[in-house]
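Participant: Pasted the sequence and its predicted model underneath.
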Amino acid sequence: MAAGSALAGGMTLMESEAGESADAVARMLAANADGFARIAARLRDAPPTTVVTCARGSSDHAATYAKYLIETQVGIPVASAALSVATLFDAPVVPGNRLVIAISQSGKSPDLLATIALHKRAGAYVVALVNAGDAPLRDLADEVIALSAGVERSVAATKSYICSLAAIAALTAVWSGDTDLRDAVDALPDRLRSAWALDWSAGVAALSEADNLFVLGRGYGYGIAQEAALKFKETCALHAESFSAAEVRHGPMAIVGRDFHVLALGGSDRAGASVRETADVFRARGAQVLLADPVADEAELPALAAHPAIEPILLVQSFYKMANALSLARGCDPDSPPHLNKVTETL
């Protein structure tokens, strides 16, 4: 670990910040209660025909979560904006009644700002989920959901990502009127504390010498699989690819054989059952499977049962603690990965 990256007691910034997620989510929910209600009322009064998400990196993985949650809870199609359409191709956007959700920790990336400006000119209603208080993105948005995660000094985003997921769940719960989801969101801070306490050390032991792995999820959990694969690369110097448990069967599974590593992120719904089925197929081939699942007796990694839309948020909280430990076990510095900066200003 690089000198100066550890806090007192040897804790890394990544571990410290990820461990603050429960308190950060509680702050975020309290700070935005009126905003969620106001946005949801606007969306019910004038339902958008489509939802467009604008994000990169970890924030784009939160956007994947938003796609599944909004489409299943509200029924409106959600698409991810290709930000280069605005910055490289200067292409126009057809006017329409769209909701645009921009997700960013810094709110400063030029391609994100250019895309939002383009959609605003086309009449979109823009909601920004942003952490930084001085973000230029705030000035472009019709409504701002302050992620309230606090400063993240580690390059690897953790608590801000979890706050993004929680904000998406909270907004969708109010918009859809799903009281079960609203209750699950209210209980999320306490559940995150319990998820942080789970023992995922089996993952450190299994992956300390790994070279490649697949991370599987499906439905609400797919965006979390994307995030886990990124963190393996970013903090552990471990090549990882994320797949839907359905999509992995369309070609990629051909390379999964004896001793190939797989992290499977299950759940208590039908999507989680699909992940478990795929994990069983890979086990039969001799793959080294780590299943994190709240209902499976054979799961190698413990997970908490909750509302199916909330379980992935709890999984990623447990994962972050394991990823930090794995990074250190592999001789990496999780706080300062090589060649990376906190703010990536792409065009």
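Facilitator: Yes, it's here. Residues are numbered from 1 along each chain as shown.
Participant: drop to CA atoms for contacts and neighbour counts, all remaining ones
Facilitator: Will do.
Participant: so who does Tyr222 touch?
Facilitator: By CA atoms under 8 Å, 6 or more residues apart in numbering, the residues touching Tyr222 are 64-65, 216, 243-244.
Participant: Which of the three states applies to it?
Facilitator: helix (DSSP: H, G, I helix; E, B strand; the rest coil).
Participant: next one: Asp180
Facilitator: helix.
Participant: Can you tell me the closest non-neighbouring residue to it?
Facilitator: Nearest residue to Asp180, sequence neighbours excluded (CA to CA, 6 or more residues apart in numbering): His307, at 7.7 Å.
Participant: Second structure follows, compare the two:
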Amino acid sequence: MYAEAQEAGEAVARQFAANADAVDDLTDYLRQRPPRFIVTCARGSSDHAATYGKYLFETQLGLVTASASPSVGSVYAVRPQLDGALFVAISQSGKSPDLLRNAEIAKAAGAHVLALVNVLDSPLAGLADTVLGLHAGPETSVAATKSYLCSLSALLQLTARWSNDAALFNAVHELPDALRASFAQDWSPLVEGLVGARNLFVIGRGLGLGAAQEAALKFKETCGLHAEAFSSAEVKHGPMAIVGPGFPVLAFAQDDGTGDSTVAVAEEFRSRGAPVWLAAPGRGGAGSLPLARSLHPAMTPLLTVASFYKAANALSVARGHNPDLPPHLNKVTETV
């Protein structure tokens, strides 16, 4: 896990070079035939990437984006009305039966199916209209790290080209080096603080919500630590009632309009006596976790997660777990 997460910068650079022509062709197509809306379909870490994609598409392109529930097509056999939609299926393996079935349904309904997949000869790649390879390379740790970050970077590269936003394009250019810098950040205070923890909230908002979801999953699967992810807005609608002395909170704040509210929630939890760690660009103080420099808010979640992965690996080892082989889990999960 450590080595694969550390390689994310190189993997993203490889991906950007390999996909440049395919991304240009796809964005030309999408400008000529603008989709009415976007639908994502994924599970696990890939679904957390889809959460990021939703906020990315909606904030940068103004296109309503919804998450398809795979069971609707694979179990309930419902055929949604997807004519004129862009259907984005995200998968490392590209062979989960429920994801394949939903992609087939979407294509038959008239959607343009885009596959973001690490295995280029997978069944999903074979049925998609357009394939953007993740190019993460082999990933042997059960916990997805560089393949998750490559899913986010593929969404970022596509959106930057599609939107013609110069600031976003510059962020894409700098991303590989920024990921390398992110992995070098020292989050050891978080590791030391959570060695004996039993429960945890991870909060984020907007573009950073998917990062919070991904961190909560990694705490569970690699560290044996029960963690729940919440929007910093949604956590105030009930869940925050259980936060107090001895209940840890990890907060990911964005450098955009959601940042101040996320910091405010983190500070409220700290005032109740909760141990709080905050990763927020440009902010210091007690409990602050350092972040590499980000050129754009859409880039920030990738840098946050890259730093988090290094800490999660260290925490897993400190708690007596094997981060590469979590109990009861397989590298590829095939659901129907």
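Facilitator: Here it is on my side, so go on. Computed from a predicted structure; not experimentally measured.
Participant: can I get the contacts of Tyr222 of structure 1 in TSV with secondary structure and neighbour count?
Facilitator: Putting those into TSV (DSSP: H, G, I helix; E, B strand; the rest coil; neighbours: other CA atoms under 10 Å) gives the following:
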residue	secondary structure	neighbour count
Thr64	helix	24
Tyr65	helix	25
Leu216	strand	31
Phe243	strand	22
Ser244	strand	22
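Participant: what's stretch 266-280 of structure 2 aligned against in structure 1?
Facilitator: Using TM-score structural alignment, stretch 266-280 of structure 2 corresponds to residues 279-293 of structure 1.
Participant: Likewise for stretch 173-188 of structure 2?
Facilitator: Counting by TM-score structural alignment, stretch 173-188 of structure 2 sits on residues 186-201 of structure 1.
Participant: ok so, going back, so how far does the match of stretch 266-280 of structure 2 reach from one end to the other?
Facilitator: With CA to CA, to the nearest Å as the measure, stretch 279-293 of structure 1 spans 11 Å from end to end.
Participant: can you list contacts of that stretch?
Facilitator: Stretch 279-293 of structure 1 has contacts (CA under 8 Å, 6+ apart) with 203, 256-268, 272, 276, 298-304, 315.
Participant: filter these to the buried ones?
Facilitator: 203, 256, 260-268, 272, 276, 299-304, 315 (16 or more other CA atoms under 10 Å).
Participant: what ranges do the helices span in structure 1?
Facilitator: For structure 1, the helices defined by DSSP state H occupy 13-18, 21-31, 33-45, 58-73, 84-87, 110-121, 137-140, 159-176, 179-186, 188-196, 201-207, 222-236, 270-284, 311-329.
Participant: Out of those, which is closest to Asp335 of structure 1?
Facilitator: Checking the helices of structure 1 against Asp335 of structure 1 by CA to CA gives helix 13-18 as the closest, at 5.8 Å.
Participant: Run the chain-centre distance for that closest one.
Facilitator: 16 Å (CA atoms, centre = their mean, to the nearest Å).
Participant: Distance-wise, check whatever residue of structure 1 lines up with Tyr2 of structure 2 relative to Glu311 of structure 1.
Facilitator: Alignment note (TM-score structural alignment): Tyr2 of structure 2 maps to Glu15 of structure 1. Separation of Glu15 of structure 1 from Glu311 of structure 1 (CA to CA): 21 Å.
Participant: So for these two, which residue has more residues nearby?
Facilitator: Between Glu15 of structure 1 and Glu311, Glu311 has the larger neighbour count (other CA atoms under 10 Å), namely 27 against 22.
Participant: In this structure the more buried one contacts Gly267, no?
Facilitator: Yes. With contacts counted by CA atoms under 8 Å, Glu311 of structure 1 reaches Gly267, the gap being 6.6 Å.
Participant: Mutual contacts of the two, please.
Facilitator: Residues touching both Glu311 of structure 1 and Gly267 (CA under 8 Å, 6+ apart) are Ala305.
Participant: I'd like the distance from the alignment partner in structure 2 of Gly123 of structure 1 to Arg79 of structure 2, if you could.
Facilitator: Counting by TM-score structural alignment, Gly123 of structure 1 corresponds to Gly110 in structure 2. The span separating Gly110 of structure 2 from Arg79 of structure 2 equals 11 Å under the rule CA to CA.
Participant: same question, Tyr2 of structure 2
Facilitator: 42 Å.
Participant: which residue lines up with Gly257 of structure 2 in structure 1?
Facilitator: Match for Gly257 of structure 2 (TM-score structural alignment): Arg270.
Participant: And for that match, the neighbour number?
Facilitator: Arg270 of structure 1, neighbours per other CA under 10 Å, totals 13.
Participant: swap in the one 10 residues further on?
Facilitator: The burial metric for Asp280 of structure 1, expressed as a neighbour count using other CA under 10 Å, is 16.
Participant: now the aligned partner of Val74 of structure 1 in structure 2, nearest residue through space, not along the chain?
Facilitator: Matched to structure 2 by TM-score structural alignment, Val74 of structure 1 sits across from Leu61. Distance criterion CA to CA, 6+ apart; nearest residue to Leu61 of structure 2, sequence neighbours excluded, is Ser163 at 6.2 Å.
Participant: Alright, I will stop here.
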